[in-house]
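*Asks:* prediction below, plus the sequence it came from.
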Amino acid sequence: MNKSLKRVLQIGIPVVIVGAIVIPRLDFFSNKDASTPTTAPQAANRGALPVTGMVASMSTSGNGIPVTGVLVANEEVELVSETAGKVVKIAFEEGALVKKGTLLVKVDDSDLQAQLARAEFQKELLAAKLERQRILLKRESISVEEFQQLETEYNMNLADIELLKVRIARTEIRAPFDGRMGFRFVSEGSYLQSSTKVSSIVDNSYLKIEFSIPEKYIDLPLVGRKLTFQPSGMEYQIEAEVYAVDPQADVATHTITLRARYRNTKNLVAGMFVKGELMTAENLKYILVPTEAVVPEMDGKRLWIVKNKKATSVPVQTDSRNSQFVEVTSGIQVGDTVLTGGLMQLREGMIVNVKLNK
């Protein structure tokens, strides 16, 4: 009996020990195989650079061509003195509205007035003498030559009078058009040299918006187009109309300059910066990408796109742009995934995990 029990124990104890070792290992392998399908995607993305991107699509201009420009006065003149002399009168206030022909500044003309008075007296004397000579000529008491000499002297006197009046007029600075006066740079009693700037006058009743667009739009009928613009720092929109196109393109920027006119009802002033849109009748189509997606280089511009889950840099051609978007004319196609974020860490052929922007 003891021998049988001993044999059972000799056989049973090793079996129990082997079972205790083998069964947990079988559970481990079964659990590992069961977890493989859920962790495989994570393993596949492990090591991929997280980036953001967008799918390139065709855009159609609904509002027009985005532009920026500056306001230009309808008329603007720097007032300068045409003659040298002492200022005896300043007849305007800085910032005041003046009418065309209003006297603004008077330069001393006392010497010219004295010369004019003398010439006027000579005119009366010569006129009376000429009349007597005409009577004598009819009686043939004097020669024709004598009469013509006196007549020439009289006409020269009339010319001297007109010249003095012109010189006197040049001692007065008058408003060339209706407008608002600028700051003055002279005072009464100061001595003016010829061409000395006295002040300026600006007509802001109408304002011109000067802006540029890419030269490829030159085929469009631009004159008469509507321009909707917004002054810098203001929230309202204003409408103007294009009235002139510069006949020459800028060789450096390949743009053409246009001017639109606006009746100034908002008290805007010349020199203000504006941004707006030039309305077009055509549905212009193009691919727009965010400005941060375009990488400038020495030989041009590039975009990062995704091919087979790998980042690839491609050269592109761009055209007009604004503060947010750039128009891409060649280099990418509709449907390409363009990378817009995380570009600083990208390298050619790097595997990326793209999160598409809405």
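*Replies:* Alright, I've got the coordinates. Nothing here was measured: the structure is a model prediction, and the numbers come from that model.
*Asks:* contacts and neighbour counts: CA atoms only from here.
*Replies:* Fine.
*Asks:* ok, residues contacting stretch 115-128?
*Replies:* Contact with stretch 115-128 is made by Leu150, Glu153, Tyr154, Asn157, Leu158, Asp160, Ile161, Leu164, Lys165, as judged by CA atoms under 8 Å, 6 or more residues apart in numbering.
*Asks:* helix, strand, or coil at the last one?
*Replies:* It stands for Lys165. Counting by DSSP: H, G, I helix; E, B strand; the rest coil, the backbone at Lys165 sits in helix.
*Asks:* for it, give me its contacts.
*Replies:* Neighbours of Lys165 in contact, by CA under 8 Å, 6+ apart: Leu116.
*Asks:* and what of the first one?
*Replies:* Counting by CA under 8 Å, 6+ apart, Leu150 makes contact with Leu126, Leu130.
*Asks:* now do the SS call for it.
*Replies:* helix.
*Asks:* show me which residues of the one helix or strand Ile305 maps to are buried.
*Replies:* Assigning secondary structure by DSSP states H and E places Ile305 in strand 300-307. Across strand 300-307, burial judged by 16 or more other CA atoms under 10 Å covers Lys301, Arg302, Leu303, Trp304, Ile305, Val306.
*Asks:* can you list the residues that contact that strand?
*Replies:* 293-296, 311-317, 336-340, 343, 352.
*Asks:* restrict the residues you listed to the buried ones and give me that as a PyMOL selection.
*Replies:* Listed next is the PyMOL selection for buried residues among the contacts of strand 300-307, using 16+ other CA under 10 Å:
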select buried, resi 293+294+295+311+312+313+315+316+337+338+339+340+343+352
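*Asks:* report the central residue of this structure.
*Replies:* Geometric centre of the chain, nearest residue: Gly69, 2.8 Å, by CA atoms, centre = their mean.
*Asks:* in contact with that one, which residues?
*Replies:* Ile209, Glu210, Phe211, Ser212, Phe273, Val274, Lys275.
*Asks:* go again with 10 Å.
*Replies:* Shown in contact with Gly69 (CA atoms under 10 Å, 6 or more residues apart in numbering): 208-212, 229, 231, 257-259, 271-276.
*Asks:* this is the comparison structure:
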Amino acid sequence: MKKAFLLVGIALVLLVVVVGGSYFWRQRQLHAALQAAANPLVTVSATKAEEKSVAPEATAVGQVVAQAGAVLSLQTAGVITGLEFHSGQAVQAGQTLLQVNPGALPGQLQEARAQAALAQSNFARAQKVYAIHGISTAALDKAQYDAAAAAGKVQALQDELANTQLRAPFAGVLGLRQVNVGQYLTAGSPVVSLENLQALSVDFTLPQRSARTLHPGAQVTVQIHDGDRVEQYDATVTAVSSHVDADNRALALRARIAKPTGLKPGMYVQVRLQQAAPQAQVMIPTVAVSFHSYGDFVYVLKPGPKHTLIAHEQPVETGSQVGQMTVIRSGLQAGDEVVTAGQVKLRNGDAVRINNAVTL
């Protein structure tokens, strides 16, 4: 009987151990599952900081200007009788663009030419008579001055008649026509703009601290976005302002663009001026930097427990941007792995997994 009670007691103890162990094992698994659900792995893209040779440079926003550009107008008022151009046309220097009604000018010019011919004939006759002492010196002088006055009147009328035509002062491309045939054109009214697109410059300003590196002949790079591409042009500084602007303490510069194909006056561009020899700099993609008013930072990935990666918020000091890369002056070293996509889902200390095969 005692042996039977002993066996029953052992069986009960074993049952309690098995049930209790099973319960505690399930609780542990549940606790681990809850922890995993509370702190799931965050999928991010990442890359390593690289050390590259970068030249210190100054950047500015500039505006493209034409070295030869003007809004054309006439000095003479009148009704437009002829238009010999269309909008956007390429023209040569001296090409006639517009004609206004000359009125009585052609008749006045013809009369003036006849009077000038008569005055010149009288002067020639007076010279012959004076040679034989037939007239006084005063009479000869009067004949000479009459001839000169008549010739001057002819020249004045010719110039006035020429002003009834608008001619291209230089070769270039016309803008949009602003007048029509039959319209009365007042003196000085704009007719059309003319720009020489083969000779373009860029005007920009740089802070006074860059003054020592600014001089005519300095090479600059001009960039403009064309859709998803960035077009780049070489330019040479041709002029530096002789004084610093008192309002913004900046120097104005003008650089001539070597081959300005595709650019037009008025475009905004980015100008880059190399200020020193290239130096080794730590660089990361600009998308990896979180820019904030209280300071810029990146997420650096470091090894964690059980072969995981932990994201740590790392303050950084950023420098210039070169294309899609940003120079990091302090806070990172070459080889540090930083998050480039998925930062919005991260908090400091989160465990992550890297997937660079997809865009996040």
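*Replies:* Good, I have the coordinates. The structure displayed is predicted, hence computed values, not measured ones.
*Asks:* TM value for the aligned chains?
*Replies:* In this superposition the chains share a TM-score of 0.68, using TM-score structural alignment, normalised by the length of the first structure; 337 aligned residues with a CA RMSD of 5.1 Å.
*Asks:* which one of the contacts of Gly69 of the first structure sits closest to Ala56 of the first structure?
*Replies:* Gly276 (25.2 Å; CA to CA).
*Asks:* you'd agree the closest one is in a strand?
*Replies:* Yes: checked against three-state DSSP, Gly276 of the first structure lies within a strand.
*Asks:* gap between the nearest residue to it once chain neighbours are set aside and Gly53 of the first structure?
*Replies:* Distance criterion CA to CA, 6 or more residues apart in numbering; nearest residue to Gly276 of the first structure, sequence neighbours excluded, is Phe229 at 3.8 Å. Between Phe229 of the first structure and Gly53 of the first structure the distance is 32 Å, computed by CA to CA, to the nearest Å.
*Asks:* what of Arg118 of the first structure?
*Replies:* 89 Å.
*Asks:* neighbour-wise, which of those two wins?
*Replies:* Remark: of Arg118 of the first structure and Gly53, Gly53 carries more neighbours, 23 against 12, as counted by other CA atoms under 10 Å.
*Asks:* surely that one meets Thr337?
*Replies:* Yes: assessed by CA atoms under 10 Å, Gly53 of the first structure is found in contact with Thr337 at 6.4 Å.
*Asks:* shared neighbours of the two, which are they?
*Replies:* Trp304, Ile305, Val306, Val354, Leu356.
*Asks:* dump the residues you listed into TSV; add distance to Ala128 of the first structure as well.
*Replies:* Shown next, in TSV, are those (distance: CA to CA, whole Å):
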residue	distance to Ala128 of the first structure
Trp304	97
Ile305	99
Val306	103
Val354	105
Leu356	102
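*Asks:* circling back: okay, among the contacts of stretch 115-128 of the first structure, which ones form the most distant pair?
*Replies:* Across those (CA to CA), the longest gap, 23.1 Å, separates Leu150 and Lys165.
*Asks:* in the second structure, which spans are helices?
*Replies:* 2-38, 105-131, 137-162 (DSSP state H).
*Asks:* about what we covered before: ranking the contacts of Gly69 of the first structure by neighbours, who comes first?
*Replies:* That'd be Ile209 among the contacts of Gly69 of the first structure, by other CA under 10 Å, with 27 neighbours.
*Asks:* test my guess that it contacts Ala270.
*Replies:* Yes: contact criterion CA under 10 Å: Ile209 of the first structure and Ala270 qualify, at 9.2 Å.
*Asks:* Glu111 of the second structure maps to what in the first structure?
*Replies:* The equivalent of Glu111 of the second structure in the first structure is Arg118 (alignment by TM-score structural alignment).
*Asks:* for Thr326 of the second structure, same thing?
*Replies:* Using TM-score structural alignment, Thr326 of the second structure lines up with Val326 in the first structure.
*Asks:* mind checking how far that match is from Asp250 of the first structure?
*Replies:* Counting by CA to CA, the gap from Val326 of the first structure to Asp250 of the first structure is 21 Å.
*Asks:* and the two? which has more neighbours close in?
*Replies:* Looking at Val326 of the first structure and Asp250 with other CA under 10 Å, you find the greater number of neighbours at Val326, namely 20 against 13.
*Asks:* list the contacts of the more buried one.
*Replies:* By CA under 10 Å, 6+ apart, the neighbours of Val326 of the first structure are Tyr286, Ile287, Leu288, Val289, Pro290, Thr291, Glu292, Ala293, Val294, Thr318, Asp319, Ser320.
*Asks:* generate a PyMOL selection restricted to the buried entries among the residues you listed.
*Replies:* Entered in PyMOL, the line below selects the buried ones among these, by 16+ other CA under 10 Å:
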select buried, resi 286+287+288+289+290+293+294+318+320
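*Asks:* mind putting the contacts of Val326 of the first structure into CSV with distance to Val18 of the first structure?
*Replies:* Listed next are the contacts of Val326 of the first structure as CSV, based on distance: CA to CA, whole Å:
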residue, distance to Val18 of the first structure
Tyr286, 74
Ile287, 70
Leu288, 70
Val289, 67
Pro290, 67
Thr291, 69
Glu292, 66
Ala293, 64
Val294, 67
Thr318, 74
Asp319, 77
Ser320, 78
